[in-house]
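1. Please find the sequence and the predicted model below.
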Amino acid sequence: MTAVDIPAGSPFGLDNLPYGVFSTPGTAPRVGVRVGDRVLDLAALFEDLEIPDPALSADSLGPFMAQGPARWAEVRDRLQDELAGHSRRGEFGQFLHTLDRVHLHLPFRVGDYVDFYANEHHARNLGAILRPGSAALHPNWKYLPVGYHGRAGTVVVSGTEVVRPSGQRRGIETDMPTFGPSQRLDIEAEVGFVVGVPSRRGVPIPLGDFDAHVFGAVLVDDWSARDIQAWEYVPLGPFLGKSFATSISAWVVPMGALEHARIAQPPQDPEPLPYLRGDRAWGLDLAIEVSWNGQVVSRPPYAQMYWSPAQMLAHLTVGGASVRTGDLFASGTVSGAERSQCGSLIELTWGGTEPVTVGGRPSTFLEDGDEVVIAATAPGPGDARIGFGEVRGRVIGRPETAG
């Protein structure tokens, strides 16, 4: 028996305890932890324990994340001890709120946002779709984790509506562009990693120091306007086709909850350069599920990612760039070897040429009103599963055209 009732088989048990920022009607946002189907007010609990921490009363996880791994472990251990102690069972009600009574906020203020392209299946698929007859992978792909800097200001929390972007698109049978709403609006199922402890400019973060800097992981939907992206991306890469919205889950799963999900990453050939090489370049066994208007259309396996989170961070900083509290770096689209494991619609429908049936409708890219939900779990100790919750977004037309 625990101090809080947790449904049997819940992916939000004591082995998980993901962090978020919540508010209730008439109260300010503050730090909470999800326990089963409820949110635990962390600031109130620690006040009651007579060990108050102003960082837990903040409207962002930033101040807490900046305290570093020793503090993260201390709070996590104390939480697990308190929640496991049935002697306080009658006292926890004052600190708990049901999910339907809280508003979940963006859990941290995003500093810089970097998106990688770290999945070989996805990279090969896009190469075949966009560059038929040419090599699927560019020569550099297996030597470094390719990435780009995204727009931190349009990272939004799960549940935020996504306005269909407009921009320049290649004309039909001509090189003259047209302007208008994207007709090839897509999603990308990804996993993001959140920096807690900053680094010094000019000092790279080696593979073995990943855990000294990274606080936790979130689910990411990197919304993509493929027609805008296809016209603009040469020679400098993604810009307006990606900058309009990136959604993340409301819960940040601490890296300490993912110890049982660490696995050997797939073989890398050719062998990476020394700064990307070593036994610290572990992978993660995450099971992802993509639903489109309530219908599961894909189950991408994160275990098949070619580049690991530690390699991404090492490459991000090897040139001298520093990271700050709240920086977010994402994996890029997660895809597997099978079509049913593709993490983007451009792959799932092979560039729009092979529609999938969603709700009885042949579908290729997103229509106004469509909703996409990405969820994921990871193995925990024993038979436990660690839940990430979900990242949810619904597409709406631009305000001047929305009906």
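-> Everything's here; your move.
2. going forward, measure contacts between C-alpha atoms and count neighbours the same way
-> Fine.
3. in the lengthiest helix in the chain, what's buried?
-> Determined from DSSP state H, the single longest helix within the chain is helix 69-84. Judged by neighbour count (16 or more other C-alpha atoms under 10 Å), helix 69-84 contains these buried residues: 69, 72, 76, 79-80, 82-84.
4. Any idea how many residues pack against E371?
-> Neighbourhood size, E371 [other C-alpha atoms under 10 Å]: 19.
5. again, but for the one 10 residues further on
-> Here the number of neighbours of P381 (other C-alpha under 10 Å) works out to 13.
6. and it, that one's in a strand?
-> No. Counting by DSSP: H, G, I helix; E, B strand; the rest coil, P381 is not found in a strand; it is coil.
7. Please name the nearest non-neighbouring residue to it.
-> Of all residues not flanking P381 in the chain, H260 sits nearest, at 6.3 Å (C-alpha to C-alpha, 6 or more residues apart in numbering).
8. surely the one you found meets T377?
-> No. Counting by C-alpha atoms under 8 Å, H260 sits too far from T377 to count as a contact (11.8 Å).
9. circling back to that earlier point, any chance of the buried residues of helix 69-84 in a markdown table, plus distance to C342?
-> Below are the buried residues of helix 69-84 laid out as a markdown table (distance: C-alpha to C-alpha, whole Å):
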| residue | distance to C342 |
| --- | --- |
| P69 | 35 |
| W72 | 35 |
| R76 | 35 |
| L79 | 37 |
| Q80 | 37 |
| E82 | 41 |
| L83 | 39 |
| A84 | 40 |
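10. ok, and here's another one to check against it:
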Amino acid sequence: MTTTGTTTWVEGAAGSLFDVDNLPYAVFSRAGDEPRVGVRIGDHVLDLAPVAAAEMLDVHHVFQERSLNALMAEGRQVRTSVRAWITGLLTDETERDLVEPHLWPVADVTLHLPVEVADYVDFYASLDHASNVGRIFRPDAEALLPNWRHLPVGYHGRAGTVVGSGTPVVRPSGQRKAPADEAPTYGPSARLDIEAELGFVVGTGTALGDRVGVEDFAEHVFGVVGLNDWSARDIQAWEYVPLGPFLGKSFATSISQWVTPVEALGAAWVDLPGQDPRPLDYLGPDVARGLDIAVEVELNGEVVSRPPYRSMYWSPEQMLAHLTVNGASLRTGDLYGSGTISGPERDQRGSFLELGWGGAEPFGTDVWEGGRTFLEDGDVVTLRYTAPGTGGGRIALGEVTGRIEPARP
């Protein structure tokens, strides 16, 4: 094990959003090379496989894989040990001659989907988002359904349509029926939307029948990703009663190619805004915590919203506890999303459904004549995330970008 210093020798990295208190992982390749595991420092990615082999690291083989799954499956002890080793490599000048030849500019590599996604579950954890959606979809009823404050509501998504940032999103087609229509019609979604979310990637699995308590979150969750749960609101509105989202969600979910380890978020944990009524004991109401993560939603180069993750009602730990309370097993590569991140103000809403209030209140009028409500073909959406770093500054989580392509015949 190398001696860990406090300042990196990598040029331009110290004090950046990708300093040694961040160190997110990705799967990358260079021209003609096979994809493999790397870690980001500043504007460079460190090719871990040759360095680990040279230092005869016990788990050097996991860095040669085409996904992070092998590394994640090694568990928390190995994860933290590897992070300490990498930190030492990048702060100890005596390691520079070994490491520097394996640093590549991020701009010169290709990033790939970092995880082989096993199962995908999406939650609905923001009180402001759930209240807004309830008012839009059910204007004559209570905004929140009776169960919402008692458990983290969620649905099972489609793992096979989770894609990496930069992958085009094809406008989905399906059945739609507006309230005034006599019968449903088929065609491309006219109310295509985003959901700015945070995703949690499971490293260590569990046996069928076991449960994960809120205190064991870090034993099982490897890291976090930016996540955009694209949504076809017109398809969703017609299909979701009585069983919930299906085709309106399953066509694409985009995640960042960089996976930020949970250890990098050590300074980001905060108290939850408050839960009333008190959740049941298995949800750990006295110990569950929120995360202070700032999000930016950018549409065609213009920031249209800044949702605060710290306002979320249900915590990441509570979502995991609820996901497994019935004995459902975890697998390496499982992904669960927070649901749309929204705050109490209009410019903190994390979906266009809310920003445009169901299409009735166009937004972005300084950029587009007449404003915008839902996504149009050619639109590019980018989600960006930052959090307090353990080094005293801020760190950047992986951003998520997607461009809307026209529906296919």
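-> Happy to help now that I have it. This one's a predicted model, so the numbers in the text were calculated from it and none came from an experiment.
11. For the buried residues of helix 69-84 of the first structure, which two are the farthest from each other?
-> Greatest spatial distance among the buried residues of helix 69-84 of the first structure (C-alpha to C-alpha): P69 and A84, at 22.2 Å.
12. So the counterpart of the residue nearest to P381 of the first structure in the second structure: helix, strand or coil?
-> Using TM-score structural alignment, the partner of H260 of the first structure in the second structure is A267. At A267 of the second structure the chain is in coil, as set by three-state DSSP.
13. Where is the longest strand in the first structure?
-> Longest strand in the first structure by number of residues (criterion: DSSP state E): strand 385-396.
14. that's a helix at D100 of the first structure, yeah?
-> Yes. Under three-state DSSP, D100 of the first structure falls within a helix.
15. and the gap between it and P7 of the first structure?
-> For D100 of the first structure, the distance to P7 of the first structure equals 16 Å [C-alpha to C-alpha, to the nearest Å].
16. burial of F137 of the second structure, as a residue count?
-> Counted with other C-alpha under 10 Å, the neighbours of F137 of the second structure add up to 12.
17. repeat for L144 of the second structure
-> Neighbours of L144 of the second structure (other C-alpha under 10 Å): 16.
18. can you tell me which residues contact it?
-> Neighbouring residues of L144 of the second structure by C-alpha atoms under 8 Å, 6 or more residues apart in numbering: 130-131, 134.
19. coming back round to it: the longest strand of the first structure aligns to what range in the second structure?
-> Counting by TM-score structural alignment, strand 385-396 of the first structure corresponds to residues 394-405.
20. mean per-residue distance, that stretch to the first structure?
-> Following superposition, stretch 394-405 of the second structure is found to deviate from the first structure by 0.7 Å on average (mean C-alpha distance after the TM-score superposition for the first structure).
21. follow-up on the earlier one: residues near the residue nearest to P381 of the first structure, how many?
-> H260 of the first structure is flanked by 17 other residues according to other C-alpha under 10 Å.
22. For S249 of the first structure, see how far away it is.
-> The value you get for H260 of the first structure to S249 of the first structure, if C-alpha to C-alpha is used, is 21 Å.
23. for N16 of the first structure, same thing?
-> Distance from N16 of the first structure to S249 of the first structure, counting by C-alpha to C-alpha: 15 Å.
24. what do you get for D279 of the first structure?
-> According to C-alpha to C-alpha, D279 of the first structure and S249 of the first structure sit 30 Å apart.
25. ok, now V214 of the first structure?
-> Per C-alpha to C-alpha, V214 of the first structure is found 17 Å from S249 of the first structure.
26. Enumerate every residue touching the aligned partner of Y313 of the second structure in the first structure.
-> Taking TM-score structural alignment, the alignment pairs Y313 of the second structure with Y306 from the first structure. By C-alpha under 8 Å, 6+ apart, the contact set of Y306 of the first structure is 118-120, 265-268.
27. switch to 6 Å and redo it
-> With contacts defined as C-alpha atoms under 6 Å, 6 or more residues apart in numbering, Y306 of the first structure is in contact with 118-119.
28. again, but for G134 of the second structure
-> G134 of the second structure is in contact with A143, counting by C-alpha under 6 Å, 6+ apart.
29. Quick check: the aligned residue for it in the first structure?
-> Using TM-score structural alignment, G134 of the second structure pairs with G127 in the first structure.
30. gap between its match and L99 of the first structure?
-> 42 Å.
31. Kindly confirm my reading that T178 of the first structure is in a strand.
-> Yes. Assignment of T178 of the first structure by three-state DSSP places it within a strand.
32. how much space between the aligned residue in the second structure for it and P242 of the second structure?
-> Counting by TM-score structural alignment, T178 of the first structure lines up with T185 in the second structure. Per C-alpha to C-alpha, T185 of the second structure is found 20 Å from P242 of the second structure.
33. before we move on, back to that, quick one: average offset of the longest helix of the first structure versus the second structure, please.
-> Helix 69-84 of the first structure, aligned to the second structure and superposed, deviates on average by 0.5 Å (mean C-alpha distance after the TM-score superposition for the first structure).
34. Can you spell out the matching residue range in the second structure for that helix?
-> Taken onto the second structure by TM-score structural alignment, helix 69-84 of the first structure occupies residues 76-91 there.
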